[in-house]
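[1] Starting from these lines, generate the structure:
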Amino acid sequence: AVNFALQHLVSTGKLDLNKNISHYLSDFNDHPEDDVKGKNRLRVIDLLHHHAGFPASWNYYDPKAAGHLYSQSRSKTLEYLVKTPLSYEPGTKQIYSDIDYMLLGLIIEKVTNERLDTFVENQFYRPLGLRHTLFNPLQKGFKPPHFAATERKGNTRDGTILFPNIRTYTLQGEVHDEKAFYSMEGVSGHAGLFSTVDDAAVLLQVMLNGGGYGKQHLFSRSVISQFTEPSKTNPTYGLGWRLNGNTDMEWMFGKHASNKAYGHTGWTGTVTIIDPVYQIGIVLLTNKKHSPVINPKENPNQFEGDAFATGKYGSVITAIYEALHHQ
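    Take a look at the predicted model:
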């Protein structure tokens, strides 16, 4: 959702990746109490490269973890996003951060003057005829049985985690991610989009086609090249997209993807691969987190499904390439 929106806005000249974040978010600045400073120098592109200095996550929804940035209200969370402190000197590391994409979602909302879900659903998904790609599907006519479950006992990690308003029922059709659900009303730059393999295949084909599908033109081929160019500091990072830049990415891309392949994973058990050399798009949607937690007290985020072949991704992707090679 966010990358398609950004690629569209860059293609139409409505957003400049090299402008400071503060150009779009006026309240984005350092505070005297911040241990690490440098927000005034950060650009939009730094968020996309995941070297802006933000921690991997910030649990806004949990008062014990979030402190003065505790929020279970979307409007309040958007205020707190720009106040979230940096955790390391910008540019010195490359750490995937949900905060980066939450901020990018907010920038899109500021530029378009629309909420993220409204913008992408009206601008991309409906014109492409994608009826199953949307945020908050239970509010838009779908029912829980239409969806794969994503955790057995809500967000409790088999009963070991507790915070205000935590869900304890099996999750179906609600975004699993806690920040997105409790703090962002289901609509966030880092999580919340639902889809199907058929719909996702169209979105991957848009990238393979150079930015269009049928009569719909979303963004330019040159912008795709810009977003899939390797970072100077890490060849496995593009702008948002992960790249098959070296053997470190075999766990995701398998053994046979070209060095031009790119894509991304999702925490609940999803991966997309786009390989322009072979003109192939792969969508693997699993619900590996809908399984028992292996050792809840030691590592509440390690589920039995993570050890499944499907949950490890790479072996499945490898098998697809090998099947194609043998045709």
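
[2] okay, CA-based contacts and neighbour counts for the rest of this
    Noted.

[3] just the helices in the protein please.
    Using DSSP state H, the helices assigned to the chain run over residues 2-11, 21-24, 44-48, 63-66, 74-81, 98-112, 116-120, 178, 197-208, 221-227, 250-253, 309-312, 314-325.

[4] how about the ones you listed in JSON lines, adding distance to residue 288 and mean neighbour count?
    Supplementary listing: the helices of the chain in JSON lines, determined by distance: least, CA to CA, whole Å; neighbours: other CA atoms under 10 Å:
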{"stretch": "helix 2-11", "distance to residue 288": "24", "mean neighbour count": "20"}
{"stretch": "helix 21-24", "distance to residue 288": "36", "mean neighbour count": "19"}
{"stretch": "helix 44-48", "distance to residue 288": "27", "mean neighbour count": "22"}
{"stretch": "helix 63-66", "distance to residue 288": "26", "mean neighbour count": "13"}
{"stretch": "helix 74-81", "distance to residue 288": "28", "mean neighbour count": "17"}
{"stretch": "helix 98-112", "distance to residue 288": "20", "mean neighbour count": "21"}
{"stretch": "helix 116-120", "distance to residue 288": "26", "mean neighbour count": "19"}
{"stretch": "helix 178", "distance to residue 288": "17", "mean neighbour count": "20"}
{"stretch": "helix 197-208", "distance to residue 288": "16", "mean neighbour count": "19"}
{"stretch": "helix 221-227", "distance to residue 288": "29", "mean neighbour count": "16"}
{"stretch": "helix 250-253", "distance to residue 288": "15", "mean neighbour count": "22"}
{"stretch": "helix 309-312", "distance to residue 288": "6", "mean neighbour count": "18"}
{"stretch": "helix 314-325", "distance to residue 288": "14", "mean neighbour count": "15"}
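
[5] quick one more, to check against the first:
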Amino acid sequence: MEDFSDQINDLIINSIPEVSTLISAGIMKDGEIKYLGFHGGIPELNIYNCDKMLFDLASVTKVAVTSMLVMKLLDAGRIALEDNLKSLGMDIDNISGLTIRSLITHTSGIIGNFPLHLYGRSKSDYLRIISILARDSVMYKKEVYSDINYILLGFVLENIYGKPLDLIAEQELFRPLSLKNTFFNPMNHEMTAPTEIDAARGLIHGTVHDEKAYGLGGVAGHAGLFSNVNDILNYFNAFINYKIISRRTFDLMVKPQNEYLGGIFANGWMVKLPRKRHVSESFGYSYFMGDYSDYYTIGHTGFTGTSVCIDYKNKIIAVLLTNRVYPSRSNDSILRFRRLFHNTVFKNLLT
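    Model prediction:
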């Protein structure tokens, strides 16, 4: 029988370049590396994958940075989830009454997606537009996955700490864990995976792919983080071993919050849950975790082709980093590939 590493290697190698030109993966169980692989290349750019390759994590930023910092503040007693934005220094029409809980669980009632970057390129511009978008929002009625929720959380964190989000993340999260390859706005563009060839921006290489984060200078609560497989594995291994937040706060962070809405979100994380008769519009987002992972496995995906999937009860972490949007975001083969990848991981490690 083909061993576990060979199964993962074969799956990845046979998926290049159809799924992505570059695919890095790492799998850990009980703190032990079970698989590390760095495959693919872009010969026309003289780029070949290796262990140092940095990937644009896109929305994985939400759980790696933003919700993690929120829970650290909660852990320290500096905020409560029911605190509203006005109490945290953001007294803005239609936004001030929104709570941290409504933002972190995607129940703020704010529209799911809106091209903020087309209407401004600053924090004040974004807040002005969000104030308009939030005019008719009602909290806790629906689960609607929205970048805007996490853009606002990023602004809240900057208000509380009095410094930019990238500096907060470095000081509070990455430096204490000695992570050397996790940051916003990487300096070494040569060691980053290119993303899209964009009509307006040209080849996006070393700068954030997400347009809304790009409009904020590459640093935002919903996207912008870059990292490699080794750092991400070590980071989330520290997380599940209560080295970032306490066990009590960890349990709260991963506990489903929106089941009354047929939803899947905990405090930041997507959670694999049994399907109910009535489900939220975002319920299917958890399908990437596959068929063999246990219920209550947590995870998150990123638009660029990244994902993290964690069975914290069995201490399994699966990290998949790709640049599936190169050369075009129209390639959606990653949707099927993620499920195949996680099926292979959990079928082998749980059975």
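
[6] who wins for proximity to residue 128 of the first structure among the helices of the first structure?
    Closest to residue 128 of the first structure of the helices of the first structure, according to CA to CA: helix 197-208, at 8.1 Å.

[7] Centre of the chain to that closest one, how far?
    On the basis of CA atoms, centre = their mean, to the nearest Å, helix 197-208 of the first structure sits 16 Å off its chain's mean C-alpha point.

[8] do you know how far residue 241 of the first structure is from residue 50 of the first structure?
    With distances defined as CA to CA, to the nearest Å, the gap from residue 241 of the first structure to residue 50 of the first structure amounts to 10 Å.

[9] Sorry, slip of the keys, the one I care about is residue 217 of the first structure.
    Between residue 217 of the first structure and residue 50 of the first structure the distance is 28 Å, computed by CA to CA.

[10] These two: which is more packed in?
    Each of residue 217 of the first structure and residue 50 had its neighbours counted (other CA atoms under 10 Å), and the higher figure belongs to residue 50 (26 against 15).

[11] which non-adjacent residue is nearest the spatially most central residue of the first structure?
    Among the residues of the first structure, residue 190 comes closest to the average C-alpha position under CA atoms, centre = their mean, at 4.0 Å. With CA to CA, 6 or more residues apart in numbering as the measure, residue 101 is the residue that lies nearest to residue 190 of the first structure, at 5.0 Å, once sequence neighbours are left out.

[12] Now do the contacts for the one you found.
    By CA atoms under 8 Å, 6 or more residues apart in numbering, residue 101 of the first structure lies in contact with 2, 47-48, 188-190.

[13] Show me which of these is closest to residue 75 of the first structure.
    residue 188 (11.9 Å).

[14] Counterpart of the residue nearest to residue 190 of the first structure over in the second structure?
    When the second structure is aligned by TM-score structural alignment, residue 101 of the first structure is paired with residue 150.

[15] What lines up with residue 182 of the second structure in the first structure?
    Alignment note (TM-score structural alignment): residue 182 of the second structure maps to residue 133 of the first structure.

[16] Longest strand in the second structure, please.
    The residue-count maximum for a strand in the second structure (DSSP state E) belongs to strand 32-42.

[17] which bit of the first structure covers stretch 303-316 of the second structure?
    Residues 267-280 of the first structure are the counterpart of stretch 303-316 of the second structure, counting by TM-score structural alignment.

[18] Show me which residues of that stretch are buried.
    With burial defined by 16 or more other CA atoms under 10 Å, the residues of stretch 267-280 of the first structure counted as buried are 268-276, 280.
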